[in-house]
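**Student:** What shape does this take:
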Amino acid sequence: MRCLPPDDVIAALESAVFLRVISRAEFEDLRAHSPTRLRATLAQAEIGAQSGYETHARLRLRRAGFVVRSQVYVPGAGHLDNVIDDLVDLETDGREFHQDSFFDDRRRDLAVQWMGLRVLRIPATLVDTDWDYVEETVSRMVLDGRRRHDPRGRRRHDLRPP
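**Tutor:** Presented below is the predicted three-dimensional model:
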């Protein structure tokens, strides 16, 4: 934790909990007893991200001013990687977990689209290799989603946490 950039520290810890290398209790204990200089960094960590790419995307999008919620459960679709401004679902797919689930992923996308969210499904490596393009695409999709908003100011879907 002393040697890595802050986002990598957060991604590593979130992944360690997801992979059950450390328990939630150990994670919370580590956060509570970390050196003062690391506390602000560790305060950004959340339990639930299923990959370091998801974590990096969430942190970068929040720094860009978006409201991002991770692992939002949607009936008929399951857990979504990152929901941005309740308008866009950003799915970061790693080859090792998604190459055999092409059909299921597209079926999930249909369920999410039906609820009124736009889906952006990207190869996870784009988070590292072409982030500016991903962020610009998310920005345009959020703007388009705001334009499609109900004229009375209500959203066409409800993605509040259970």
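**Student:** From here on, just use CA atoms for contacts and neighbour counts.
**Tutor:** Noted.
**Student:** what's the helix or strand for the spatially most central residue of the chain?
**Tutor:** Among the residues of the chain, the one closest to the centroid is Asn82, at 2.8 Å (Cα atoms, centre = their mean). Taking DSSP states H and E as the criterion, Asn82 maps to strand 78-84.
**Student:** here's the other one to compare against:
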Amino acid sequence: MEELDALRALAPIGKRALFDLVDGRSQSGLETKTRVSMRRHGVQVRAQVFVPGVGYVDDIIGERLVVESDGYRYHSSLAQFREDRRRDLELARRGYLCLRLDNHQIMDDWPRTEDVLLTLIRNREHLWTPAQRRRHNIS
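**Tutor:** A predicted model of the protein is given here:
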């Protein structure tokens, strides 16, 4: 992050706010687009969060809505396909709601995708219910 701070200092004053959109933990432009778009709506998004039994997930919106941004390059082999499904099952076991988005949904069909995400948020699906907190021992 020190490099990012140094670059920010070199940027014209009018462009420095763009650096606030950068999160060095994001591993792709797809993840960044999702995160930045949600934050523009005032939604809390955490990048590259470790979930036991799963590993790192791309983004968590709120407390429990996992968004995996899957580009074809790293998610097209049979082995990766199966690993992604294993992770989805483990997330479900732990009470997370996981949406697996592809390049088309993020880059070409974003208004529809964003509408689905915002609907889930309006319906409070991104937050743990009291029953889920008890069931999964979440404080």
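**Student:** quick one on the thing from earlier: counterpart of the residue nearest to the centre of structure 1 in structure 2?
**Tutor:** Under the alignment (TM-score structural alignment), Asn82 of structure 1 maps onto Asp59 of structure 2.
**Student:** Need the contact partners of stretch 81-95 of structure 1.
**Tutor:** 49-50, 53-54, 58, 66-72, 80, 112, 116-125, 138, 141-142, 145-146, 159 (Cα atoms under 8 Å, 6 or more residues apart in numbering).
**Student:** now swap in stretch 23-31 of structure 2 and tell me
**Tutor:** 1, 32, 47-48, 58-59, 68-71, 103, 106-107.
**Student:** Where in structure 1 does it align, residue-wise?
**Tutor:** Taking TM-score structural alignment, stretch 23-31 of structure 2 hits residues 46-54 over in structure 1.
**Student:** start to end distance for the matching stretch?
**Tutor:** 11 Å (Cα to Cα, to the nearest Å).
**Student:** Stretch 64-73 of structure 2 too?
**Tutor:** Stretch 64-73 of structure 2 has an end-to-end distance of 26 Å (Cα to Cα).
**Student:** what does stretch 63-75 of structure 2 give?
**Tutor:** 25 Å.
**Student:** what packs against the longest helix belonging to structure 1?
**Tutor:** Counting residues, the longest helix found in structure 1 (DSSP state H) is helix 131-147. The helices and strands touching helix 131-147 of structure 1, judged by 3 or more Cα pairs under 8 Å, 6 or more residues apart in numbering; DSSP states H and E, are strand 88-93, strand 118-123.
**Student:** tilt between the last one and helix 131-147?
**Tutor:** Orientation note: strand 118-123 of structure 1 sits at an angle of 170 degrees relative to helix 131-147 (axes from the mean of the first three to the mean of the last three Cα atoms, to 10 degrees).
**Student:** With the first one instead?
**Tutor:** Direction vectors for strand 88-93 of structure 1 and helix 131-147, defined by the same axes, to 10 degrees, enclose an angle of 150 degrees.
**Student:** against structure 2, where does whatever helix or strand comes next after strand 88-93 of structure 1 fall?
**Tutor:** Downstream of strand 88-93 of structure 1, the next assigned helix or strand under DSSP H and E is helix 95-98. Helix 95-98 of structure 1 corresponds to residues 72-75 in structure 2, going by TM-score structural alignment.
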